[in-house]
Structures are given as C-alpha cells and as structure tokens.
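Colleague: Whatever this is, show me its structure:
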Amino acid sequence: MEKISGEVVQNLDATIGYGRFILSGALATVELTIFSCALALLMAFLAGLALLSRSYSIRAVARIYVEFFRGTSIFVQLFAAYFVLPLVGISLTPVQAGVLAIGLNGGAYGSEVVRAGIQAVGRDQTEASIALNLTRWQAMWWVILPQAVVVMLPSFGNLAIEIMKATAVASLVTVSELTFQAQMVRSQTGETAIPFLLILVTYLVIASVLTALVRLLERRFSRGTAGA
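Modeller: Okay, the predicted model is just below:
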C-alpha cells in the first residue's frame, strides 16, 4: 500500500510539473493567436477590399499576395520571416516572425471571406446608398460592411481556430508555445502521453473559447442589423 501510495504521489507531482510547462505554453499560444488574428483581420480587409477595387493594379497586387500565401507552405513562410529577412536588414524575434507568418497567411485566406461577404450583400443596398447621395466609401462603411460582417463572422471564427492551431509551427523557431513545451517535457522526462494529452485538452479549451466569442459577436451583430 505504501508503495502504491508513493507512486500515486509521484505521478501527481509529475502531472503538476507538466501543468506548469503547459500553462506557460498556453499563455504563449494565446498571445500568438491574439496578435496573429489581429494582423490577419487587418490584412483580410485590406486585401479583400483591394480585390474589389476598380483599379487593375490594386487588384493585381492583392491577388499576388493572396495566391503567394495560399500557394506556399506556412513552414517556408515562417523560416523566410525568421532567417531570410535578416539578410535584407530586417531582424525579427521568434514571436514577431511567428506573428508575421501566421498573420499574413491567415489574412490571405480571410481576404476571400471579406470579398465573398461584401458581394453577398444585395446590389440594391448600394443603389439605395447612391440615391441617398453617399459616396462609394461612405456606402461601403455605413451600409455594406455592417451587413457583410454578419455573413463573414462564422468563417472568421473558423479562421481564428485555424490560426490558433497554426501557432504550433512557431515551435520550429523556438517560440515556447504549447507544442514546444510538450516537446521539452518529453525530452526531459521521456514521457509522451501525458504532456501531449494535456496540450490536446488545452487546444480544445482555447478553441471552445474562440467559438463562444464568435457566437456572441454573431448575436450582437445580428441584433444590430435587425434593428437597423
């Protein structure tokens, strides 16, 4: 009995030790997710609006950006941000390189969400805005985008979860996020099952929180457009 009790205590201590590593990794993952999502959202709207521009040059630049980041591996993009940019005088920390690569990659996919969301709004809305003597950009800002955002939110929710999962690639440039910390535990203890089971649960919890936030935003935007 004493031997069994000692083993239970030892396993509990080990699990608590794993938990400290995983908590540290979870905080780094959340930080990466927040900043990457912010950059992705910015780039998604910039590129999405550019894809709808009347200017061929602007559309061409946006299309090159989208196709480049959708058509190349995020691993290559990350290594380019961390190892290639210093060759032209731009040195980034591992976290900055991770945010840049993941954010730009997510923005490329998000741009199509923005473009499709805007095009989903009926043309009659634009015509009504013109009848009210609004400029094209006033119509876009005050009439089209508020309605389009409701259409975009579910897809943006999926994109946010994909970005959160993509933060695992940042471990390749020594960012101490969840996957990196699990690998550290495995290298130090030889234990694989428990640390990776813990990060599996942690990823699921973070994804559930993101899903809940998106649903809350959907309800609020839906009420706002319904009232309008």
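
Colleague: CA atoms for contacts and neighbours, from now on please.
Modeller: Noted.

Colleague: The most centrally placed residue in the chain: which element?
Modeller: Of all residues in the chain, the one closest to the mean position by CA atoms, centre = their mean is Ile163, 3.1 Å from it. Using DSSP states H and E, Ile163 falls within helix 145-166.

Colleague: Here is the second sequence; please produce its structure so I can put it next to the first one:
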Amino acid sequence: MDMWLGYLQLILEGAIVTIKLTVYGCAFALVVAFVAGLGRLSRYAVVRFLAGTYVEFFRGTSIFVQLFWAYYVLPLMGVTLTEMQAGVLALGLNVGAYGAEVVRGAVRAVGREQREACIALNLTRGQAMRHVILPQAVVVMLPTFGNNAIELLKATAIVSLISLADMTFQAQVVRSQTGNTAIPFLTILVLYFAMATVISGLVGLLERRMARGLDGVRA
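Modeller: Predicted coordinates for the structure are as follows:
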C-alpha cells in the first residue's frame, strides 16, 4: 500500500506539471489567437499574409514535429529552451493557430447593424473593435475556446517525449517500475477527465456571465 501511495504521489506531481503546461499554454495560445485572428482581418495585405501563413503552417504540420523543433532544433540556432518552455511554445503556437480562426469567424459574425452603428457614432476602427465588436464576438468565441483548451490539455501528453515529467511521463515511470499498466493509466485517465470537466465548467460559467452582460446591447 505504501508503495502505491508513493507512486500516486509521483503521478500527482506530474499532474501539477500538466496543469502548469495547460495554464501557460492556454494563456499564450489566447494571445496568439487574438493577434493572428485580428491580423487576418487587417486592412493591410502584408499583415493578412503573415497571419494567414502562420495559421496555415501550424495547422498543417504535426505538433510532434513542432515540439521537436522547439526543443532540439532551436538550440542549433542559438535559442535554448527548457522542457517547459518548449512545451508551452509548441502547444501555444499550435492551438493558437486554431484559435485565430475562431477569432476571425466570431468577429465576422457580429451583425452588420453593429458596424453601421459604430460608423454613425463616428467611432474609429479601433474604438469600434474594442468597445462594440469584440465584447460581442468574445461570447461567440468562448465555447470553441473551451474546446481548444481541452484539446491543449490532452495534447500536453506529448511533452513526455522530451522527458518533461508530466502525468503521462510519470505513469510510464510507474508502469516500468511495477509492471502494472492498468492502475497508473487509469489514474491519469481520471485526472485528465477531471481537469477537462473543470475547464468546461469555468468556460460555461464565464460564457453565461458575459452573455448576461450583453443582453442589453443585443436588445
């Protein structure tokens, strides 16, 4: 029993690493998504081109290869990252590319009458985006952002390939030391599900609160 408690503690330590990766990766992906998503809507062709190239590249290549580039290839170019930094970079850039399309679609989904009202009020493009369009678009983005966050959580398992001691890595350690596969992987299965449930709940709560705040605007 004491032995299994020790192994459980090992997996829980890995869970902390997974949570950190998820939080940092989601924060980075969110920033990237807004920058690239709004970039794809820019009036400047070069900005649209750069944003579009980023989105298509990171959606069209494997996250495994992106992670290996971040951890093994960038040092050859003079940029050395820790396992955590490489994981956050790869996860954030990959999920951020999908998030950018969410941002672009949500902004375009805001009704034409809202844009016309901004023009009538003599708001600049930046003011209209910040005060009128984005607050409404964010509510549309939230459900998909929640899905993206859960996908990022599940994708954190790839960092075990660069020996970062996340839950999956620790489960593999327990399996190799005990010869038991079912218990450690059942444990992380439950932990992943619990974390995903927390993310879904938080996003749902945020979505309801923001939707209530915009009821007057939509009316």
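
Colleague: and Met167 of structure 2, what pairs with it in structure 1?
Modeller: Matched by TM-score structural alignment, Met167 of structure 2 corresponds to Leu178 in structure 1.

Colleague: which residues does that match contact?
Modeller: Ile22, Ser24, Gly25, Ala26, Ala28, Thr29, Ala168, Ile199 (CA atoms under 8 Å, 6 or more residues apart in numbering).

Colleague: Please apply the same query to Ile150 of structure 2.
Modeller: Each residue near Ile150 of structure 2 by CA under 8 Å, 6+ apart is listed here: Ala196, Ile199, Ser200.

Colleague: Filter the residues you listed down to just the ones in helices.
Modeller: Among the contacts of Ile150 of structure 2, the ones falling in helices (DSSP state H) are Ala196, Ile199, Ser200.

Colleague: what's the angle from the helix ranked longest in structure 1 to helix 145-166?
Modeller: Looking across structure 1 with DSSP H, the single longest helix is helix 2-51. Going by axes from the mean of the first three to the mean of the last three CA atoms, to 10 degrees, helix 2-51 of structure 1 is angled at 140 degrees with respect to helix 145-166.

Colleague: Pull the residues that contact the next helix-or-strand element following helix 2-51 of structure 1.
Modeller: Tracing the chain C-terminally past helix 2-51 of structure 1 and defining elements by DSSP H and E, one meets helix 56-71 next. Contacting residues not belonging to helix 56-71 of structure 1 are listed as Ala47, Gly48, Ala50, Leu51, Leu52, Ser53, Gln77, Leu104, Asn105, Ala108, Tyr109, Ser111 [CA under 8 Å, 6+ apart].

Colleague: what's the counterpart of the last one in structure 2?
Modeller: Correspondence of Ser111 of structure 1 to structure 2, assessed by TM-score structural alignment: Ala100.

Colleague: buried residues in the strand or helix carrying that match?
Modeller: Element membership for Ala100 of structure 2 (DSSP H and E) is helix 83-109. Neighbour-count burial for helix 83-109 of structure 2 flags 83-107 (criterion: 16 or more other CA atoms under 10 Å).

Colleague: Which elements pack onto that helix?
Modeller: Applying 3 or more CA pairs under 8 Å, 6 or more residues apart in numbering; DSSP states H and E, one finds that helix 83-109 of structure 2 contacts helix 2-39, helix 45-60, helix 63-68, helix 134-155.

Colleague: Which one, of those helices, ends up nearest to Arg209 of structure 2?
Modeller: Arg209 of structure 2 lies closest, by CA to CA, to one member of these: helix 134-155, at 9.5 Å.

Colleague: ok, average deviation of the helix or strand just after the closest one from structure 1?
Modeller: Counting by DSSP H and E, the next helix or strand C-terminal to helix 134-155 of structure 2 is helix 167-178. Superposing on structure 1 and averaging over aligned pairs (mean CA distance after the TM-score superposition for structure 1), helix 167-178 of structure 2 comes out at 0.7 Å.

Colleague: For the corresponding residue of structure 1 for Ala155 of structure 2, the count of nearby residues, please.
Modeller: Counting by TM-score structural alignment, Ala155 of structure 2 corresponds to Ala166 in structure 1. Other residues lying near Ala166 of structure 1 total 22 when counted by other CA atoms under 10 Å.

Colleague: Ala166 of structure 1 touches Gly103, doesn't it?
Modeller: No - between Ala166 of structure 1 and Gly103 there is no contact under CA atoms under 8 Å: 9.9 Å.

Colleague: what span of structure 1 lines up against stretch 208-216 of structure 2?
Modeller: Mapped onto structure 1 using TM-score structural alignment, stretch 208-216 of structure 2 spans residues 219-227.

Colleague: Buried ones in the matching stretch, by neighbour count?
Modeller: Buried residues in stretch 219-227 of structure 1 (16+ other CA under 10 Å): Phe221, Ser222.

Colleague: contacts for that stretch?
Modeller: Pro146, Gln147, Val149, Val150.

Colleague: ok so, going back, overlap between the contacts of Leu178 of structure 1 and structure 2?
Modeller: Checking the contacts of Leu178 of structure 1 against structure 2 (both residues aligned by TM-score structural alignment, their matches' CA atoms under 8 Å), the contacts still present are Ile22, Ser24, Gly25, Ala26, Ala28, Thr29, Ala168, Ile199.
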